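Asker: Next comes the sequence, and after it the predicted model I'd like to discuss.
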Amino acid sequence: MTETARFSRTKQARRTDIRRENERLILEAAEKVFAEAGFGGATIQLIADMAGLPKANLLYYFPTKEDLYRRVVGNIFEIWLQAAEAMDNAPGPVEGIGAYIDAKMEISRRHPHGSKVWASEVMHGAPVIQDYLETTLRDWTEGRVTVIRRWIDEGQMAPVDPRHLLYMLWATTQHYADFGHQIETLNAGKPLSARQWAEAKESVKRIILTGIGALKG
């Protein structure tokens, strides 16, 4: 490799690193602003200020506020989809649903703002992401319903309605993000410690898995 080619490759790698870092800063700031102000109350300038970048830089990566909003929502949804992979190849509900609860609660711990953005959007009738609900979410749900029904047919759990079980899992695990302030208030004004998070995961798993007959009391 010539010196010129090596220099060009190094320069390109540096540009890629800068782009990734800028996108990370923008998306982290956008999650927080959208979570606190909603889509309507958020502004590109406010997000740029929080990211510590000029507004023009932000618009270079995301030309419109809706582009940025959809990327934030898409990111949290992709993380949720990855969490559900634990269910697909699990031998039974104890392993599959248990791993899913662990993963979803860890997401609530590490990505609370993203969860709040999603919750707020849906509570307002999903004006921006209705297509996500009608396509990707619907397909994802049908796939998990099939898995749960198989476990029921195999006698590994009680014959509960798979959809209502999924709604319960979502509501319970995302509560720790969407109502984090309430939990913190009831925890003497302090965020849950690592030990408390571990205890919460175990409690949620035990309650739900015992309730559906997958775990004997």
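Answerer: Good, I have the coordinates. All figures in this text were calculated on a predicted structure; none of them were measured in a lab. Numbering: from 1, shown residues only.
Asker: For the rest of this, base every contact and every neighbour count on C-alpha atoms.
Answerer: Will do.
Asker: which helix in the chain runs the most residues?
Answerer: Counting residues, the longest helix found in the chain (DSSP state H) is helix 3-41.
Asker: Next SSE downstream of that one?
Answerer: Reading on from helix 3-41 to the C-terminus, the next helix or strand found by DSSP states H and E is helix 44-51.
Asker: what's the angle between that following helix and helix 3-41?
Answerer: 120 degrees (axes from the mean of the first three to the mean of the last three CA atoms, to 10 degrees).
Asker: buried sites along the longest helix of the chain?
Answerer: Buried positions in helix 3-41, judged by neighbour count with 16 or more other CA atoms under 10 Å: 22-23, 25-35, 38-39.
Asker: if you take the average position of the chain, which residue is closest to it?
Answerer: Taking CA atoms, centre = their mean, the centroid of the chain lies closest to Ile76, which sits 3.6 Å from it.
Asker: another structure for you, compare them:
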Amino acid sequence: MEGNDQDRLIETATRIFAELGYDGASLRMIADATGCDIGSVHQVAATKADLYRQVMQRVHTAEDQAMQDAVARFTSDRQGIKLLADAFLAFYADHPQALALWQHGWMGDAADVAGVDVLYVQPRSAQIADKIRDRVPPDVDPDYLVWSVMWCVYGFLNTGTVHTSQRPSSAPRRTDIHGFQAFLHAMIDRLFAPPQP
């Protein structure tokens, strides 16, 4: 399979895994959607798990590239965390399929493809937590701070918010990125503030 065809296969697999989850997809389905035969798929990935790992590797690489500038400019203080939070929010707001892939995984999908989060999520979160460990107040766990930012971003982009000013029948809003970003910055400021006596 040539490079462009392989890219098309990975892109199709990404879309199908994001829509249906790993467990809901099959190699045959991905082959049919790509317009190739199953033998061509096996040239790229011997199993569905192999193809899924390639998809997750590509998502991780895209996230790394998108956050490269923020990581290079990171400082171990509240401004540094805000910079990373902004880059993280921007990437997942622009890449809903990447968000959906992780969401499926957290709901127990792809349970037989172990270690994806250990490879791609935990190293960066641990590295950031270690860098700010001595900069946060003693009553703030740096691991929870880093994960809280990630959880908030994932939650907002997945479900949106319903503000008190909205009618009860209003659908949750996922479009107020700037308002959410301001809240995220305020949350980071509070978590870096020294505890009150």
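Answerer: Thanks, I have it. A quick note: this is a predicted structure, and the numbers were derived from the prediction, not measured.
Asker: Drop the TM-score for these two in here.
Answerer: TM-score of the superposed chains, computed with TM-score structural alignment, normalised by the length of the second structure, equals 0.74; 184 aligned residues with a CA RMSD of 3.2 Å.
Asker: sorry, back to before: now which residue in the second structure aligns to the residue nearest to the centre of the first structure?
Answerer: Correspondence of Ile76 of the first structure to the second structure, assessed by TM-score structural alignment: Val59.
Asker: now the angle between helix 3-20 and the helix or strand containing its match, please.
Answerer: In this assignment (DSSP H and E), Val59 of the second structure forms part of helix 48-72. Helix 48-72 of the second structure runs at 90 degrees relative to helix 3-20, counting by the same axes, to 10 degrees.
Asker: and Ser120 of the first structure, how many neighbours?
Answerer: 18 (other CA atoms under 10 Å).
Asker: what lines up against it once you look at the second structure?
Answerer: Taking TM-score structural alignment for the superposition, Ser120 of the first structure sits opposite His104 in the second structure.
Asker: I figured its match was touching Gly21, is that so?
Answerer: Yes. The pair His104 of the second structure / Gly21 is scored as a contact, 5.7 Å apart, by CA atoms under 8 Å.
Asker: any shared contact partners between those two?
Answerer: Common contacts of His104 of the second structure and Gly21, defined by CA atoms under 8 Å, 6 or more residues apart in numbering, comprise Ala110.
Asker: residues of the helix or strand containing Trp197 of the first structure that come out buried?
Answerer: Under the criterion of DSSP H and E, Trp197 of the first structure resides in helix 194-211. Burial within helix 194-211 of the first structure, assessed by neighbour count using 16+ other CA under 10 Å, is assigned to 197, 200-201, 204-206, 208-210.
Asker: what does stretch 100-111 of the second structure give?
Answerer: Buried residues in stretch 100-111 of the second structure, counted by 16+ other CA under 10 Å: 100-105, 109-110.
Asker: Need the contact partners of it.
Answerer: With CA under 8 Å, 6+ apart as the test, stretch 100-111 of the second structure has contacts from 17-19, 21-23.
Asker: which SS class is Pro191 of the first structure?
Answerer: Under the three-state scheme (DSSP: H, G, I helix; E, B strand; the rest coil), Pro191 of the first structure adopts coil.
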